[in-house]
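Visitor: the sequence and its predicted three-dimensional model are supplied below.
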Amino acid sequence: MTVRPVERLCYLLGLGLIAAGLAHAVVLVVTGGSWSGPVSLRKPATFGVSFGLTLITIAWVASFLPLGDRGRGWLLGLLAGASVVEVGLISVQAWRGVPSHINFETATDSMIARVLAGGGFVLIAVIAALTVVSLRPHPTVAPSMRLAVRAGLLILDVSLLTGAVMIFNGVRTVFGENQQAAYAALGTLKPVHAVTMHAVLVLPLLAWLIRTRWTEPRRVQAVRAAIAAYAAVATAAAATLLAL
């Protein structure tokens, strides 16, 4: 499979974000810093690795979608730009020793929080557009891979919408003049957000790994079983939260 220039760019940027995340993790270990709290270096560490992995994943998954070169370039370019901005600003705030999200303490903090929110909406819009494209017929891609990609993107939509709800709840609590409660509100949906984030990698990777091992009907059955298992785990995470 030929790697397009925009895909190569996403792969390189994704590796850079992962490297930045791992570097923050090393600093955190060496300095003995806290792994919890809104100003911990854990945040740029986890966001760097997660965003980098997601960017690489989406660039790869998009290669199985019926996209023209211009549309692919715009969507992946927006995704790459938003990912770099998100991780960059989160890192800046962590090194400043202040929270990155829902922080409106100063004019600078407010601007960064709004840019992060805007970047989040860009991410949601791009993944939503890719999800719609995945629903189109694409006869040159195996049915098992088409199913895996569609399900992975739909589950990723759930993750991003969960993240948006977390931010909305946090902002609403901040304007209720309870900053600490706002940070606590951000964490309530984290298990669901985390579980659903990387289905877009797990499911297509499964379809790719078994592509030459079984017949296509059996591969479709395996992907369906994986989707059901993933949905069950996500549902269990949500049910656990509702029970609290």
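Guide: Alright, I've got the coordinates.

Visitor: contacts and neighbour counts: CA atoms only from here.
Guide: OK.

Visitor: what's the spacing between the residue in the chain sticking out farthest from the centre and Gln221?
Guide: Centroid-distance maximum for the chain: Thr215 at 31.8 Å, with C-alpha atoms, centre = their mean. Note on Thr215: its distance to Gln221, by C-alpha to C-alpha, to the nearest Å, is 10 Å.

Visitor: ok, structure two:
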Amino acid sequence: MLIALAVACLVGLIVDDRTLLGAPVWLKPFKFAVSFGVYSLTLAWLLTLLSRASTLAKRLGDVIAFMSMVGVGLITVQAARGRQSHFNVSTPGDAAIFGLMGSLVTALWVITIVITGLVLLQRFGDRPTTSALRFGLVLCVMGMAEAYFMVGTTSNAGGISGAHSVGVPDGGPGLPIVGWSTTGGDLRVAHFVGLHALQAVPLLLVGMRALSKRLPVLGDEGVRLGLVRVAGAGFGGMIVLLTWQALKGEPLIYPDSTTMAAFTALVATIAVAASAVIVSGTRRVRTRPSLNLLT
């Protein structure tokens, strides 16, 4: 269903030239259909791995699919009407739609927390795989929670309650496609990073396994585990840093000296930690042949 909505929105982008807040009216529902589709597919796959509470997991999967479809459907309806979907309380109908969307998002967040709890109680194959799935879900929960800043700390007049941007009105100059503000802070950046860490961290592990034949050090389970943990901690630090930057009213692409110093420190810490993991793993890999000969 989400795929069908994405296709319908793509057609709308082609044939409908209306705009809302400086962007094509069908761009937001298209992005949400794709994003929720990826989120739902990822969780559906993850739920198939759960051996505990399998009945509960199946029911949670059905609920996630239904609520995702309804949420994106409401955004699509508002797009068709040429109305702002998020933060719009200008009429009783708009307020009801926004309130229902908020309830659905909160329910999805709670369900994701429940799934995270189930994953934390189970091991999946080797330790790197378990760690990657756990980190991905915890970071996703963080990213979803970050969205509450958009409602809780920002408020505009004129029937609009809340905003994506900080320090400037929504709908101003922004980056292509994503629309993140280039003149003020934008809370969607950290939200995006957290949500899609659910895919990024496990995919990082998949990449390491694919490269292990060319880079033997990546064939070491301890190295993969260490790098997954470094990546997970790095994503967590990035979510905090990007949220802080946005709340300062600072554009992503125009950081001040304080933000740059914090970003440099974070990247340096990640690089040092990853290097330490690789160096330690290289030593283990090199000493294994000699140990095998002695035994």
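Guide: The structure has been received and is ready for your questions. Being a predicted model, the structure only gives us computed values, none of them experimental.

Visitor: in structure 2, what residue corresponds to the residue farthest from the centre of structure 1?
Guide: Under the alignment (TM-score structural alignment), Thr215 of structure 1 maps onto Asp220 of structure 2.

Visitor: ok, now which ones touch that match?
Guide: When contacts are counted by C-alpha atoms under 8 Å, 6 or more residues apart in numbering, Asp220 of structure 2 is found next to Gly281, Val285.

Visitor: change it to 10 Å
Guide: Contact partners of Asp220 of structure 2, counting by C-alpha atoms under 10 Å, 6 or more residues apart in numbering, are Arg209, Ser212, Ile278, Gly281, Thr282, Arg284, Val285.

Visitor: what's the helix or strand for the first one?
Guide: Counting by DSSP states H and E, the secondary-structure element that holds Arg209 of structure 2 is helix 188-211.

Visitor: so for the helix or strand that that helix is followed by, what gets flagged as buried?
Guide: The helix or strand immediately downstream of helix 188-211 of structure 2 is helix 221-247, counting by DSSP H and E. The neighbour-count check on helix 221-247 of structure 2 (16 or more other C-alpha atoms under 10 Å) flags 221-247 as buried.

Visitor: again, but for stretch 6-18 of structure 2
Guide: Ala6, Cys9, Leu10, Gly12, Leu13.

Visitor: same question for stretch 54-61 of structure 2.
Guide: For stretch 54-61 of structure 2, by 16+ other C-alpha under 10 Å, it's Ala57, Leu60, Gly61.

Visitor: quick one: contacts for the first one?
Guide: Contacts for Ala57 of structure 2 were tallied using C-alpha under 10 Å, 6+ apart; they are Leu43, Ala44, Leu46, Leu47, Thr48, Leu49, Leu50, Ser51, Val63, Val114, Ile115, Leu118.

Visitor: likewise for the last one?
Guide: Residues touching Gly61 of structure 2, when contacts are defined by C-alpha under 10 Å, 6+ apart, comprise Ser40, Leu41, Leu43, Ala44, Trp45, Leu46, Leu47, Thr48, Thr55, Ile111, Ile115.

Visitor: hmm, back to that, list which of the contacts of Asp220 of structure 2 are still in contact in structure 1.
Guide: Shared with structure 1 under both residues aligned by TM-score structural alignment, their matches' C-alpha atoms under 10 Å, the contacts from the contacts of Asp220 of structure 2 are Arg209, Ser212.

Visitor: center of structure 2, which residue is that?
Guide: Centre-nearest of structure 2 using C-alpha atoms, centre = their mean is Leu195, 1.3 Å out.

Visitor: residue in structure 1 paired with that one?
Guide: By TM-score structural alignment, Leu195 of structure 2 lines up with Met197.

Visitor: was I right to think its match contacts Leu203?
Guide: No. In this structure, Met197 of structure 1 is not within contact of Leu203 by C-alpha atoms under 10 Å, at 11.7 Å.

Visitor: what sits in contact with each of these two?
Guide: Joint contacts of Met197 of structure 1 and Leu203 (C-alpha under 10 Å, 6+ apart) are Gly152, Leu153.

Visitor: buried sites along stretch 201-218 of structure 1?
Guide: Residues Leu201, Val202, Leu203, Pro204, Leu205, Leu206, Ala207, Trp208, Ile210, Glu216 are the ones in stretch 201-218 of structure 1 that count as buried (16+ other C-alpha under 10 Å).

Visitor: quick check: the gap between Ser159 of structure 1 and Val165 of structure 1.
Guide: From Ser159 of structure 1 over to Val165 of structure 1 the distance is 10 Å, taken as C-alpha to C-alpha.
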